[in-house]
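Trainee: Next comes the sequence, and after it the predicted model I'd like to discuss.
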Amino acid sequence: MTDLPPLREVIAKHGLSASKALGQNFLFDEQLLDRIAALSGNLEGKAVLEIGPGPGGLTRALLRAGARVTAIEMDTRCLPALAELDDAFPGQLKVIQGDAMKIDHTQLMGETYAVVANLPYNVGTALFVNWLGGEQWPPRWSSLTLMFQQEVAKRIVSAPGGSAYGRLAVLAQWRSSARLAMKVHRSAFTPPPKVMSAIVHVEPKEMPGGVSAQVLERITAASFGQRRKMLRQSLKSVPGALDALAKLGIDETRRAETLTVAEFVEVARVLT
């Protein structure tokens, strides 16, 4: 490994600026980036998928930690800067130019992998739901360490009863453990976003038996799509859902935010 120039110099050299259209915000603090990489545990020799590396700030930290990084970047402007990292860490970095939403990550990686990413704001939630979805469990990813807007991060780890609790919490917690691992102040970014950020760490756990992920997703989408309404109203469009509530002794006058993750899972089990 050779000494690398400061990230700000790399940005200036390649004439880069954060693209609002691509949801980019760059991090330059190398100590902070090393701390973020460390949240995934020991990465020495491990396969890591990074989405939206930009000029490669977090990528550097992952490579320093010994990870074998596959990075998917849509912005062709950033490719020369990432190529310099490939030269500095021979054999550790593979860069894929393309849209992460259109790439099969499991097929791309071909092995068990961790995901570590400062996700572009405009696709972060969609990517997260994709990683949590599907009937096959456990997934090929061993953990997700992801930067979101703080509001989104709180929605992922929230408990029933509050305004933050919703579909993301249920999808994240029914067969995974999710925790808020670190808050990141807006001033750490260039340009500073209007909101605070936070990092969520997710690890898969055993999947409850007899439950379809697709059914659970349909129930939560309907329930929280009309979260101010009682379940008897929000779930009437889901065939059999009201009968399932009755069978389980769940009061249909309750609202979605009062149901626990376990209760949503039980409704899904009845309908699976």
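Mentor: The structure has been received and is ready for your questions.

Trainee: Every contact and neighbour count from this point should use C-alpha atoms.
Mentor: Fine.

Trainee: Tell me the secondary structure of K94, please.
Mentor: Here K94 is strand, with the state taken from DSSP: H, G, I helix; E, B strand; the rest coil.

Trainee: And for E50?
Mentor: Secondary structure assignment for E50 (three-state DSSP): strand.

Trainee: Return the residues in contact with it.
Mentor: Contact partners of E50, counting by CA atoms under 8 Å, 6 or more residues apart in numbering, are 59, 69-72, 115-117.

Trainee: Counting neighbours, which of the residues you listed comes out on top?
Mentor: For these, the largest number of neighbours (other CA atoms under 10 Å) sits with T59, at 29 neighbours.

Trainee: which helix of the protein spans the most residues?
Mentor: As assigned by DSSP state H, the longest helix anywhere in the chain is helix 213-225.

Trainee: in which helix or strand would I find P55?
Mentor: If you go by DSSP states H and E, P55 is not part of any helix or strand.

Trainee: Could you report the neighbour count for it?
Mentor: Number of residues near P55 (other CA under 10 Å) recorded here: 30.

Trainee: in this protein, which spans are strands?
Mentor: Per DSSP state E, the chain carries strands over the ranges 26-27, 47-51, 68-73, 93-97, 113-118, 141-149, 176-184, 189-190, 197-204.

Trainee: just so I know, which of the ones you listed lies nearest E263?
Mentor: Smallest distance to E263 across the strands of the chain (CA to CA): 15.8 Å, for strand 176-184.

Trainee: For the nearest residue to A88 once chain neighbours are set aside, list the residues it contacts.
Mentor: Leaving aside its sequence neighbours, A88 sits nearest to M1 (CA to CA, 6 or more residues apart in numbering; 5.2 Å). M1 makes contact with 88-90 under the criterion CA under 8 Å, 6+ apart.

Trainee: circling back: please convert the strands of the chain to TSV, extending it with distance to L216.
Mentor: Output for the strands of the chain, formatted as TSV (distance: least, CA to CA, whole Å):
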stretch	distance to L216
strand 26-27	36
strand 47-51	27
strand 68-73	30
strand 93-97	33
strand 113-118	24
strand 141-149	21
strand 176-184	14
strand 189-190	36
strand 197-204	17
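
Trainee: Out of the ones you listed, which is closest to A222?
Mentor: Across those, A222 has its closest neighbour in strand 176-184 (21.6 Å, CA to CA).

Trainee: The structure to be compared is supplied as follows:
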Amino acid sequence: MAELPPLREVIKAHGLSASKALGQNFLLDEQLLDRIAAIPGDLAGKAVLEIGPGPGGLTRAFLRAGARVTAIERDSRCIPALAQLQEAFPGQLRVIEDDALSINHDDLMGEPYAIVANLPYNIGTLLFTNWLSDQTWPPRWTSLTLMFQQEVARRIVAAAGSGEYGRLAVLAQWRSRAKLAMKVHRSAFTPPPKVMSAIIHCEPIAAPDSVRISTLARVTEAAFGQRRKMLRQSLKGVEGALSALETLGIDSTRRAETLLVEDFVSLAQLLDQRR
């Protein structure tokens, strides 16, 4: 491994600045980056997919941990900085200049892989839901360790009955074990974002294969789209939902936030069976 200049020098040397259009905020604290890279466990020799590496701060931490990293970066300004890392860690880093939303990640990786990323805020939730929505389960990815705005992170791990509990919690928790792994103060970023951040760690778990993602999405969208209303009102537009509630013994006068993840999954499962 070659000696690397500090990240601030790399950013200055390549004339980089965080792009608001791309939702960029750079992390420069090497100790913090190493702590983030340690969340998914021992990465030595393992495949890691990173989205939006920017100047490569988090990438460095993965490489120091011995990971084999594939980094997808759409900002061409960052490619020279990442090329420096390829030279410093021969054979450990592959850089793909493309849009992460347009690539099949399983085909790209070709083996089990961990996803660890300081996600751009403007595409973070979409990527997260895409990774959780594959009809093939368990997935090829072994874990997700992702940076979100703290508000979004809390919604992912929220328990039934809480104000943050909603569609995102149901989707995340029916197929994965999700936890809030670390809070990150806004001052850790350059430039500092307006909001606090947090890192979510998810590991896939066994989930019913008789549930269509589209059905679960339709049910939760209707239920939480009118979360202040009783289920008999919010779900009346979903064909068969009220009958399914009765079959499952779920009181239709309850509101969406009182149902457990398992309740929504059972409801979607029954609707699919009756199709």
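Mentor: Okay, I see it. Predicted model, so just to flag it, every value in this text is computed and none were measured.

Trainee: Got a TM-score for the two of them?
Mentor: Superposed pair, TM-score by TM-score structural alignment, normalised by the length of structure 1: 0.98. Supporting alignment: 272 aligned residues with a CA RMSD of 0.9 Å.

Trainee: What helices and strands are in contact with the longest helix of structure 1?
Mentor: Contact here means 3 or more CA pairs under 8 Å, 6 or more residues apart in numbering; DSSP states H and E; on that basis helix 213-225 of structure 1 packs against helix 167-173, helix 231-234, helix 261-271.

Trainee: Just name the most buried of those.
Mentor: Comparing those by mean neighbour count (mean count of other CA atoms under 10 Å), helix 167-173 comes out on top with a mean of 23.

Trainee: quick one: that helix to structure 2 mean distance?
Mentor: In the superposition with structure 2, the average deviation recorded for helix 167-173 of structure 1 is 0.6 Å (mean CA distance after the TM-score superposition for structure 1).

Trainee: hmm, back to that, mind checking which of the contacts of M1 of structure 1 are buried?
Mentor: 88-89 (16 or more other CA atoms under 10 Å).

Trainee: Could you dump the contacts of M1 of structure 1 into JSON lines with distance to Q31 of structure 1 added?
Mentor: Listed next are those as JSON lines, based on distance: CA to CA, whole Å:
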{"residue": "A88", "distance to Q31 of structure 1": "19"}
{"residue": "F89", "distance to Q31 of structure 1": "19"}
{"residue": "P90", "distance to Q31 of structure 1": "23"}
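
Trainee: Quick check: the residue positioned nearest the centre of structure 2 vs I79 of structure 2, distance?
Mentor: Nearest to the mean C-alpha position of structure 2, counting by CA atoms, centre = their mean, stands F128 at 3.5 Å. Look at F128 of structure 2 and I79 of structure 2: by CA to CA, to the nearest Å, they are 24 Å apart.

Trainee: same thing with L231 of structure 2?
Mentor: Taking CA to CA, one finds L231 of structure 2 at 51 Å from I79 of structure 2.

Trainee: what's the counterpart of G56 of structure 1 in structure 2?
Mentor: If you follow G56 of structure 1 across to structure 2 using TM-score structural alignment, you land on G56.

Trainee: OK, contacts around that match?
Mentor: Counting by CA under 8 Å, 6+ apart, G56 of structure 2 has contacts 81-82, 85.

Trainee: and with 7 Å instead?
Mentor: Taking CA atoms under 7 Å, 6 or more residues apart in numbering, we find G56 of structure 2 in contact with L82.

Trainee: cool, the one 3 residues further on as well?
Mentor: By CA under 7 Å, 6+ apart, the residues touching T59 of structure 2 are P53.

Trainee: For I213 of structure 2, see how far away it is.
Mentor: Distance, T59 of structure 2 to I213 of structure 2, using CA to CA: 33 Å.

Trainee: ok, now M147 of structure 2?
Mentor: Using CA to CA, which is the criterion applied here, M147 of structure 2 is 24 Å from I213 of structure 2.

Trainee: who's more crowded, the two?
Mentor: Set M147 of structure 2 next to I213 and count neighbours by other CA under 10 Å: M147 wins out with 25 against 16.

Trainee: for whichever residue in structure 1 pairs up with the more buried one, what are its contacts?
Mentor: In structure 1, M147 of structure 2 lines up with M147, judged by TM-score structural alignment. By CA under 7 Å, 6+ apart, the contact set of M147 of structure 1 is 117-119, 197-200.

Trainee: Looking at those, which two lie furthest apart in space?
Mentor: The two members of these with the most space between them (CA to CA) are A117 and S197, at 12.7 Å.

Trainee: ok, and the closest non-adjacent residue to T190 of structure 2?
Mentor: Distances taken as CA to CA, 6+ apart put F26 closest to T190 of structure 2, at 5.0 Å, once the chain neighbours are dropped.

Trainee: let me fix that: I96 of structure 2
Mentor: Spatially, and ignoring its direct neighbours in sequence, I96 of structure 2 is nearest to I72 (4.7 Å; CA to CA, 6+ apart).

Trainee: List the contacts of the one you found.
Mentor: 50-52, 95-98, 100.

Trainee: can we see that at 10 Å?
Mentor: By CA atoms under 10 Å, 6 or more residues apart in numbering, the contact list for I72 of structure 2 reads 49-54, 94-101, 103, 105.

Trainee: again with I250 of structure 2
Mentor: 231, 242, 244, 259, 263, 267.

Trainee: between these, which is nearest A188 of structure 2?
Mentor: L259 (37.1 Å).

Trainee: Is R35 of structure 2 in contact with M182, as I believe?
Mentor: Yes - using CA atoms under 10 Å, R35 of structure 2 makes contact with M182 at a distance of 9.3 Å.

Trainee: Pull the number of nearby residues for the residue lying closest to Q149 of structure 1 once chain neighbours are set aside.
Mentor: What sits nearest to Q149 of structure 1 in space, not counting adjacent residues and going by CA to CA, 6+ apart, is S197, at 4.3 Å. Neighbours of S197 of structure 1 under the rule other CA under 10 Å: 21.

Trainee: ditto for G124 of structure 1
Mentor: Neighbour tally, G124 of structure 1, other CA under 10 Å: 20.

Trainee: what does G249 of structure 1 give?
Mentor: When neighbours are counted by other CA under 10 Å, G249 of structure 1 registers 9.

Trainee: again with P53 of structure 1
Mentor: By other CA under 10 Å, 27 other residues sit near P53 of structure 1.

Trainee: so who does it touch?
Mentor: Listed by CA under 10 Å, 6+ apart, the contact partners of P53 of structure 1 are 24, 26, 59-60, 70-75, 78-79, 82, 95, 116-120.

Trainee: This completes my enquiry, with thanks.
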